[in-house]
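Novice: let me see the structure of the following:
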Amino acid sequence: MTGLAPRVALEVRLAVHDFLVDEAALLDHGRFEEWLALFTDDVEYTAPIRVTRKTGNPGVVEDIGWFDDNRASLGLRVRRLATDVAWAEDPPSMTRRFVTNIRIVPAEDGYVVTSNLMLFRSRGDGGTYDLVVGERTDVLREVDGDLKISRRRILLDQASLGTKNLGVFL
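Specialist: Below is the predicted model:
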């Protein structure tokens, strides 16, 4: 990132901050249908794979990813979590999401919002946990007076994930 991003009005900053905090709370409390309603119908939800390469070579592979979802596939994932075949999330993970370093830039039809995400995830009674950390870039736009996510790109800070599965949303 070079230079300082253009400033947005305080009301916008607060609305975006509250939106991201509320979104994290919905996920942490397993309210997936309500979370899904935060997305536009044409959403793109991607997480390209980071690779370790020598200087001068691309460090991200955009053509493949941990996931590449649209509204329909997100809906399928949400509905699957409510069934008895979501084995990776049965019993459900205990999660806590921390969204920080929120940067907001005005865009033609909304805002480009970059934030840091840390996901704490615990499974079972063994005392083990996962930490998944990365940078999210969201495109938020107003739809019928509400902010909605029309694009989310998550770039994880790991080339190899230390978690057994990625059955949770980021």
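
Novice: when you work out contacts or count neighbours from here on, use the C-alpha atoms and nothing else.
Specialist: OK.

Novice: which outside residues touch stretch 45-63?
Specialist: 64-70, 151-159 (CA atoms under 8 Å, 6 or more residues apart in numbering).

Novice: same thing but 6 Å
Specialist: With CA atoms under 6 Å, 6 or more residues apart in numbering as the test, stretch 45-63 has contacts from Gly65, Trp66, Phe67, Asp68, Asp69, Arg151, Arg152, Arg153, Ile154, Leu155, Ala159.

Novice: and for comparison, fold this next one:
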Amino acid sequence: MTNHELRLDCEEFLHHEAELLDDKRLHDWFELLTEDIEYLVPRRVTRERGSERSEFSGKGFLYRDDHGTLSTRVERFDNDYAWAENPPSRTRRFVSNVRASELSNNEADDVAVKSNLLLYRSQGDTADHDLIVGEREDRLRRVDGEFKLAKRTVYLDQTVLATRNLSFFL
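Specialist: You can find the predicted model right below:
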């Protein structure tokens, strides 16, 4: 497979994933995850210019989920007590600048994928909306000929999120 074909396959996976999330088909989305999934959104920290420390916290996370916690979150959105999603959010994900590369010494048939994400969310009947922007670093794994998401780290551009909650997946 050429690098171009690999990138197209990864783009197709990411666009399908975005469609499932935007359509609130969370159980179908959950089926795209591996059993050993890591889903991380480290907190961004503003540093002085020239600092050698990372802009992202190694200790503070907005999300730090695994298969079990993601399952719980998906199930929670299905019940009457998902107050953060009442009224339900309307989301649109824009995934762009997809870059993909095979990993060297790759026993698990994993692919490293980077992409940019712009997420728009509105809720209720007001003009208020959220825009969340960042870069995603994913690890996709071929399982039975299909890609599954094995790891996602989202590096948000904002240090402060002007949103009421994070009741959605990035």
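
Novice: how far does stretch 35-46 of the second structure sit from its chain's centre?
Specialist: 9 Å (CA atoms, centre = their mean, to the nearest Å).

Novice: so the aligned partner of Ser73 of the first structure in the second structure: helix, strand or coil?
Specialist: Aligned by TM-score structural alignment, Ser73 of the first structure pairs with Thr69 of the second structure. Recorded secondary structure, Thr69 of the second structure: helix (DSSP: H, G, I helix; E, B strand; the rest coil).

Novice: burial count for Thr69 of the second structure?
Specialist: 13 (other CA atoms under 10 Å).

Novice: how close does whatever residue of the second structure lines up with Ile149 of the first structure sit to Leu32 of the second structure?
Specialist: Ile149 of the first structure maps onto Leu149 in the second structure when the alignment is built from TM-score structural alignment. Relative to Leu32 of the second structure, Leu149 of the second structure is positioned 6 Å away (CA to CA, to the nearest Å).

Novice: give me the more crowded residue out of the two.
Specialist: The residue with more neighbours, out of Leu149 of the second structure and Leu32, is Leu149; 27 against 19, by other CA under 10 Å.

Novice: tell me the average deviation of the host helix or strand of the more buried one from the first structure after fitting.
Specialist: Assigned by DSSP states H and E, Leu149 of the second structure falls within strand 146-156. By mean CA distance after the TM-score superposition for the first structure, the fitted strand 146-156 of the second structure averages 0.4 Å away from its aligned residues in the first structure.

Novice: stretch 131-140 of the second structure now?
Specialist: Mean for stretch 131-140 of the second structure is 0.3 Å (mean CA distance after the TM-score superposition for the first structure).

Novice: and that stretch, which stretch of the first structure?
Specialist: Residue span in the first structure matched to stretch 131-140 of the second structure, by TM-score structural alignment: 131-140.

Novice: tell me where the second structure has helices.
Specialist: 3-22, 26-30, 67-77 (DSSP state H).

Novice: quick one, which of these is nearest to Val113 of the second structure?
Specialist: helix 3-22 (7.4 Å; CA to CA).

Novice: and the angle from the closest one to strand 146-156?
Specialist: 70 degrees (axes from the mean of the first three to the mean of the last three CA atoms, to 10 degrees).

Novice: before we move on, the earlier item: most widely separated two among the contacts of stretch 45-63 of the first structure?
Specialist: Longest span within those, CA to CA: Arg151 and Ala159, 22.4 Å.

Novice: neighbour count: the two, which is higher?
Specialist: Legend: neighbour count by other CA under 10 Å for Arg151 of the first structure and Ala159, higher for Arg151 (19 against 12).

Novice: start and end of stretch 61-79 of the first structure, how far apart?
Specialist: 29 Å.

Novice: which positions within that stretch qualify as buried?
Specialist: By 16 or more other CA atoms under 10 Å, the buried positions in stretch 61-79 of the first structure come out as Asp69, Asn70, Arg71, Leu74, Arg77, Val78.

Novice: isn't the second one right next to Thr40, touching?
Specialist: No - at 9.6 Å, Asn70 of the first structure and Thr40 do not qualify as touching, with contact defined as CA atoms under 6 Å.

Novice: quick one: contacts for the residue nearest in space to the middle of the second structure?
Specialist: What sits nearest the mean C-alpha location of the second structure, by CA atoms, centre = their mean, is Leu170, with 3.3 Å. By CA under 6 Å, 6+ apart, the contact list for Leu170 of the second structure is empty.
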